[in-house]
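Asks: got a predicted structure plus its sequence, pasted below:
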Amino acid sequence: MDWDKLRIFHAVADAGSLTHAGDQLHLSQSAISRQIRALEDSLNATLFHRHARGLILTEQGELLFDATKAMMRRLDTATARIRDSEEEVFGELRVTTTIGFGTLWLAPRLPKLFAKYPELNIDLMLEEQVLDLPMREADVAIRMKEPSQADLIRKRLMSVHMCLFASQDYLAEKGMPERPEDLTNHRLICQNPRSAQVGAGATLVQELMTNEIPALLTVNNYYGVLQAVLHNLGIGVLPDYLSRDFTQLERVLPDIHSVEVPVFLAYPSELRQSKRIAAFRDFVQEEIILYRKEVQKQADS
């Protein structure tokens, strides 16, 4: 089967239109259309339903697209391994983690990584969905539970607890709760227990709600919860690692917290020789060691 025709088919199927595929491949629509027709003739199958709004894959087209996606992922892996230099760290690294950890812990620390490796490009994918690392939906992941997929190298980084925080200004005005029942006099800010999040956080929120808290603000990620807390809207359920970077926050009811949430770094075993992976892994581990030292220093002071 002609590889060039497969490459063009993949671009059209991925883009959903001849125009967008042509822009990516720097080919005219007529040239792309000829290649697609030739591929359909060689397979004796129709690959696309054509209509005014674009192209939709037929059942046969879906089968071929699944195959070309797998081929492209393997090519990406081979390209990454070839480009990894013995001496240098450069190129793109696709990192996936949760919205909360990515925005509140990882992203603020990335300037140090870029300062050390200016030719490294990070594609930071923040979402609660677990991406498939062996299928190369991402190169490396930081997850709030141990990965279950096979063929992954994994490293436990740290543990997190979900805790209650409020701003110092809020507590100065509204007062510090002394016991869980006092939360009925405050607004609780948290993720909706039904939204995608760390299970320990959802469990803690459900336990807190047994106190019949009348005022509630739910947000679909921890970044939004943090912003509401910083703007003195109430008491928020947030990860404990924020206490180091946001000194205006104060723990509320310190005996109340979630169970331990393990944080793991994982990447496909086939990328074990990747200099980019090694650079990112070492950077994250060094930052966590520094974070722990600063937290301990804070606790001792």
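Replies: Good, I have the coordinates.
Asks: hey, let's count contacts and neighbours off CA atoms from now on
Replies: Noted.
Asks: what about Glu87, how many residues nearby?
Replies: By other Cα atoms under 10 Å, 7 other residues sit near Glu87.
Asks: what secondary structure does it sit in?
Replies: coil (DSSP: H, G, I helix; E, B strand; the rest coil).
Asks: what residues are up against it?
Replies: By Cα atoms under 8 Å, 6 or more residues apart in numbering, no residues touch Glu87.
Asks: here's the one I want to compare it with:
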Amino acid sequence: MTAPDWTHIRAFLATADTGSLSAAARQLGLTQPTLSRQVAALEEQLGVLLFERLGRALLLTEAGHELLGHAKQMGQAAEAFTLTASSQSQEIEGLVRITASDIFSVYLLPRVLKVLADRSPQLQVEIVADNGLRDLMRREADIALRHVRPEQPELVARRVQDAQANLYAAKTYVHAHGAPQTLADCSQHEFIGFGDLGRIIDFLEPLGISLTAKNFRFNSHNGLVAWDLVRQGFGISLMASEAGDNTPGVIRLLPQMTPVLFPIWLTTHRELHTSRKIRFVFDVMAEVLGHRTKNAP
């Protein structure tokens, strides 16, 4: 028997991972009929049934389960092959993908892009604005800008800044509702949520800001949407000073309040870090974003 086609094995992996042909096709950027043919071709070549249909879902057969572990090892080897090949590039040109939250993408990264454009005109940069933790291991991005340090040993990280966050509201909100004079006053005001309200409430409580879900009439998992609600006067929010101090019509509240500090980490894959263009972008980002940091490790 000839060795199976890697594209067919990749189709098998995506289908097993997503549990449906349509989702697997979207993941791989294929049409569903094409992906279905690839899975069928692998089954025919191996002489086994890999999936059985249960309603609209696809379930692995016993043979599929036995082969899945080997297929995953092949997938990891293919990813390692791609990473190693990428790390050999010595030209400061081509595409680098940077992932950051939507707020960071708008208020932090433009300063970095200006420096990159001046120093390396041949470089292309794609900004992947995403509030989730993009998977550097699978090359969904080359560099991540986050406030969480990665735990995977294959990733390297550098703490480039201890950023500040403060309470902000639009001037129109303050004109209509007044401004809190103390942290305790905040419980009488409207707040804008940025996703998980439970986590937000639990985070603010130790700061002396006691809120309940009733304080959050408006909430969005999209950071830019939530921040625009603040800008339009719908409520108060804790926000990084890079955004809050540079948004017209928005003012900082409670100047006596001690700013909330949070770290900003740059992360990349250990092998990608040896690529000249990745290292160049990583170092420029650390340089530009690190100017505000006095004691970053």
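Replies: Alright, I've got the coordinates. This is a predicted model, so every value here is computed, not measured.
Asks: tell me how far Thr203 of the first structure lies from Lys275 of the first structure.
Replies: 39 Å (Cα to Cα, to the nearest Å).
Asks: can you give me the buried ones in the helix or strand containing Leu67 of the second structure?
Replies: Assigned by DSSP states H and E, Leu67 of the second structure belongs to helix 62-87. The neighbour-count check on helix 62-87 of the second structure (16 or more other Cα atoms under 10 Å) flags Gly64, Leu67, Leu68, Ala71, Met74, Gly75, Leu83, Ser86, Ser87 as buried.
Asks: count of neighbours near the residue lying closest to the first one once chain neighbours are set aside?
Replies: To tie it back to what came earlier, the one meant is Gly64 of the second structure. Closest residue to Gly64 of the second structure apart from its sequence neighbours, by Cα to Cα, 6 or more residues apart in numbering: Leu50 at 4.4 Å. Leu50 of the second structure has 24 neighbours, counted by other Cα under 10 Å.
Asks: which residue in the first structure lines up with Leu50 of the second structure?
Replies: Alignment note (TM-score structural alignment): Leu50 of the second structure maps to Leu47 of the first structure.
Asks: next, count neighbours for Pro193 of the first structure.
Replies: 18.
Asks: which residues are in contact with it?
Replies: Contacts of Pro193 of the first structure by Cα under 8 Å, 6+ apart are Gly201, Ala202, Thr203, Val205, Gln206.
Asks: if we can go back for a sec, list the contacts of the residue nearest to Gly64 of the second structure.
Replies: Contacts of Leu50 of the second structure (Cα under 8 Å, 6+ apart): Glu43, Leu60, Thr61, Glu62, Ala63, Gly64.
Asks: of those, which are reproduced in the first structure?
Replies: Compared against the first structure with both residues aligned by TM-score structural alignment, their matches' Cα atoms under 8 Å, these retain Leu60, Gly64.
Asks: most widely separated two among the contacts of Leu50 of the second structure?
Replies: Glu43 and Glu62 (13.2 Å; Cα to Cα).
Asks: where along the stretch 51-200 of the second structure do the strands fall?
Replies: 51-54, 57-60, 94-100, 123-129, 143-146, 155-170, 192-193 (DSSP state E, counting those that start in this stretch).
Asks: can you put the ones you listed in JSON lines and add distance to Met137 of the second structure?
Replies: Compiled in JSON lines, the strands of the stretch 51-200 of the second structure are given as follows (distance: least, Cα to Cα, whole Å):
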{"stretch": "strand 51-54", "distance to Met137 of the second structure": "27"}
{"stretch": "strand 57-60", "distance to Met137 of the second structure": "25"}
{"stretch": "strand 94-100", "distance to Met137 of the second structure": "13"}
{"stretch": "strand 123-129", "distance to Met137 of the second structure": "15"}
{"stretch": "strand 143-146", "distance to Met137 of the second structure": "11"}
{"stretch": "strand 155-170", "distance to Met137 of the second structure": "8"}
{"stretch": "strand 192-193", "distance to Met137 of the second structure": "31"}
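Asks: distance to Asn222 of the second structure and mean neighbour count added to those, as TSV?
Replies: As requested, these are exported to TSV (distance: least, Cα to Cα, whole Å; neighbours: other Cα atoms under 10 Å):
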stretch	distance to Asn222 of the second structure	mean neighbour count
strand 51-54	35	14
strand 57-60	30	16
strand 94-100	13	20
strand 123-129	10	16
strand 143-146	16	25
strand 155-170	18	21
strand 192-193	10	26
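Asks: so what's the closest residue to Leu123 of the second structure other than its chain neighbours up against?
Replies: Sequence neighbours aside, Glu93 is the residue nearest to Leu123 of the second structure in space, at 4.2 Å (criterion: Cα to Cα, 6+ apart). If you count contacts by Cα under 8 Å, 6+ apart, Glu93 of the second structure has them with Ser120, Gln122, Leu123, Gln124, Lys277.
Asks: test my guess that the third one contacts Ala117.
Replies: This means Leu123 of the second structure. Yes. Counting by Cα atoms under 8 Å, Leu123 of the second structure does reach Ala117; the two are 7.4 Å apart.
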